[in-house]
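# coords below, sequence missing:
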């Protein structure tokens, strides 16, 4: 496990904000209690064992559907309106769905939870990427998208990943549902401190799935 490095597209992200398409966790939904317990318990056991991690605070827990790699300050109001219109039109055909969070994995730069099945999240990415490209062009689509995950903690120093994984494997229950009803366009700030890594954002637009309110 090594310190996490934020990236803007394929380059280091050192300043400014970037627009992203996120799935936020709706903590007002009582069905997410199991997810709350999984995240808080797994982070606490690693902190108690002395691992150099910065837990993601619950309000900032998210799934990155896509990143828009043009600096946010360069995207004007008309472009943002077109961006929302293009993506909204493509999300109408995608219904609400549920994924399973877990197992927890000690990753090269922190702790992530696997998400499955993949089809719904892949459809969200395809829709947002297509809409972003239509509104802003190819230069806005440099983010390298892969298997989706939920980051629960960022590493801020080197640590033994195998030892962390042995601890995480003992967290039970090891899985929890995440109910996905919408995609949010957010303006993200990433901050790196000596002993911390944080991602916060301003929500710009919420687009419900399946054309629902």
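The structure has been received and is ready for your questions. What you see is a predicted model; the values in this text were computed from it and never measured.

# C-alpha from now on. contacts and neighbour counts both.
Will do.

# C-terminal to the top helix by length along the chain, what's the next element?
In the chain, taking DSSP state H as the definition, the longest helix is helix 119-136. The helix or strand immediately downstream of helix 119-136 is strand 149-155, counting by DSSP states H and E.

# Okay, strands next: where are they in this structure?
With DSSP state E as the criterion, the chain has strands at 7-8, 11-12, 18-24, 53-55, 62-71, 97-107, 110-116, 149-155, 176-180, 182-193, 196-208.

# Please compare the first structure with the one that follows:
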């Protein structure tokens, strides 16, 4: 393993990345909270994973929004994007997915996902809206397969050994996550803490699995 935040991977000073993400509710998904805690206990003993992603920064990226050659997404475009996303996402059914097993790779640890048809459906609908409002280049990045970063490496060490420890000591190696909302956020890099921090701009509730989508809250202002 090697450090994630090397000079060639740093964002320009002051850059704030607009993106849609799922912020997991650990209180509402206790099995996931236990999985994350178990992974952290293993990672704490490895020289390259001493700064795991804290609870408040855990996320699954749905879609990063780019504007090549135009800098950050301006406020008028954001307003149009929010207006277009609200009814689209309100029609997407809430869903469950399986988080895990944890996978160690050369620059960190991620939790893999399974049963992710709901995620892919959400992503496809969001991508169509973003491309229509911001242009096709805005969706150049495709987040599939879905994943949740548990740690970005802050040192060097054997990823094989870390993977062995994760496999032997994190049991069960997966947990369920219920997804009922998706957030539009501004994300910044925090290299000194080996993480990405996000500010929620809007929370979009998904359609209830037991009630018609017309009864769902379309969009809640968070800030």
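Arrived safely, thanks for sending. Bear in mind the structure is a predicted one, so any value in this text is a computation, not a measurement.

# quick one: TM-score?
The TM-score (TM-score structural alignment, normalised by the length of structure 1) is 0.88; 205 aligned residues with a Cα RMSD of 2.1 Å.

# Aligned to residue 152 of structure 1, what sits in structure 2?
Here residue 152 of structure 1 is matched to residue 150 in structure 2, going by TM-score structural alignment.

# same deal with residue 58 of structure 1?
By TM-score structural alignment, residue 58 of structure 1 lines up with residue 55.

# what's the neighbour count on that match?
15 (other Cα atoms under 10 Å).

# swap in residue 141 of structure 1?
Residue 141 of structure 1 has 19 nearby residues by other Cα under 10 Å.

# Double-check it against residue 130; I have them as touching.
No: when contacts are counted by Cα atoms under 8 Å, residue 141 of structure 1 is not listed as touching residue 130 (9.1 Å).

# so what corresponds to residue 120 of structure 1 in structure 2?
Checking TM-score structural alignment: residue 120 of structure 1 goes with residue 118.

# next one: residue 139 of structure 1
By TM-score structural alignment, residue 139 of structure 1 lines up with residue 137 in structure 2.

# what about that match, distance to residue 54 of structure 2?
32 Å (Cα to Cα, to the nearest Å).

# now the spatially most central residue of structure 1, nearest residue through space, not along the chain?
Most central in structure 1 under Cα atoms, centre = their mean is residue 63, positioned 2.7 Å from the mean C-alpha point. Leaving aside its sequence neighbours, residue 63 of structure 1 sits nearest to residue 23 (Cα to Cα, 6 or more residues apart in numbering; 5.0 Å).

# tell me the contacts of the one you found?
Residues in contact with residue 23 of structure 1 (Cα atoms under 8 Å, 6 or more residues apart in numbering) are 62, 63, 64, 65, 180, 182, 183, 184.

# what's the neighbour count on the fifth one?
As a burial measure, residue 180 of structure 1 scores 19 neighbours (other Cα under 10 Å).

# list the contacts for it?
23, 25, 96, 97, 98, 99 are the contacts of residue 180 of structure 1 under Cα under 8 Å, 6+ apart.

# Show me what the last one lines up with in structure 2.
Spelled out, it's residue 99 of structure 1. Using TM-score structural alignment, residue 99 of structure 1 sits opposite residue 97 in structure 2.

# looking at it, that match is touching residue 114, isn't it?
Yes: with contact defined as Cα under 8 Å, residue 97 of structure 2 reaches residue 114; the gap is 6.2 Å.

# before we move on, back to that, from residue 195 of structure 2, how far off is the match of residue 58 of structure 1?
11 Å.

# Please apply the same query to residue 19 of structure 2.
16 Å.

# Those two: which is more packed in?
Higher neighbour count among residue 19 of structure 2 and residue 195: residue 195, with 24 against 18, using other Cα under 10 Å.

# Just tell me what the more buried one corresponds to in structure 1.
So residue 195 of structure 2 corresponds to residue 198, using TM-score structural alignment.

# how about residue 81 of structure 1, what's its partner in structure 2?
So, by TM-score structural alignment, residue 81 of structure 1 is matched to residue 79.

# and the match of residue 120 of structure 1, what does it touch?
93, 94, 95, 96, 97.

# again, 6 Å this time
Counting by Cα atoms under 6 Å, 6 or more residues apart in numbering, residue 118 of structure 2 touches residue 95.

# Also residue 155 of structure 2?
Here residue 155 of structure 2 is in contact with 2, 3, 48 (criterion: Cα under 6 Å, 6+ apart).

# contacting residues around the match of residue 139 of structure 1?
Per Cα under 6 Å, 6+ apart, neighbours of residue 137 of structure 2: none.

# Can you give me the separation between it and residue 64 of structure 2?
11 Å.

# returning to what we had before: figure out which of the strands of structure 1 is closest to residue 135 of structure 1.
Comparing the strands of structure 1 by their distance to residue 135 of structure 1 (Cα to Cα), the top pick is strand 62-71, with 11.1 Å.
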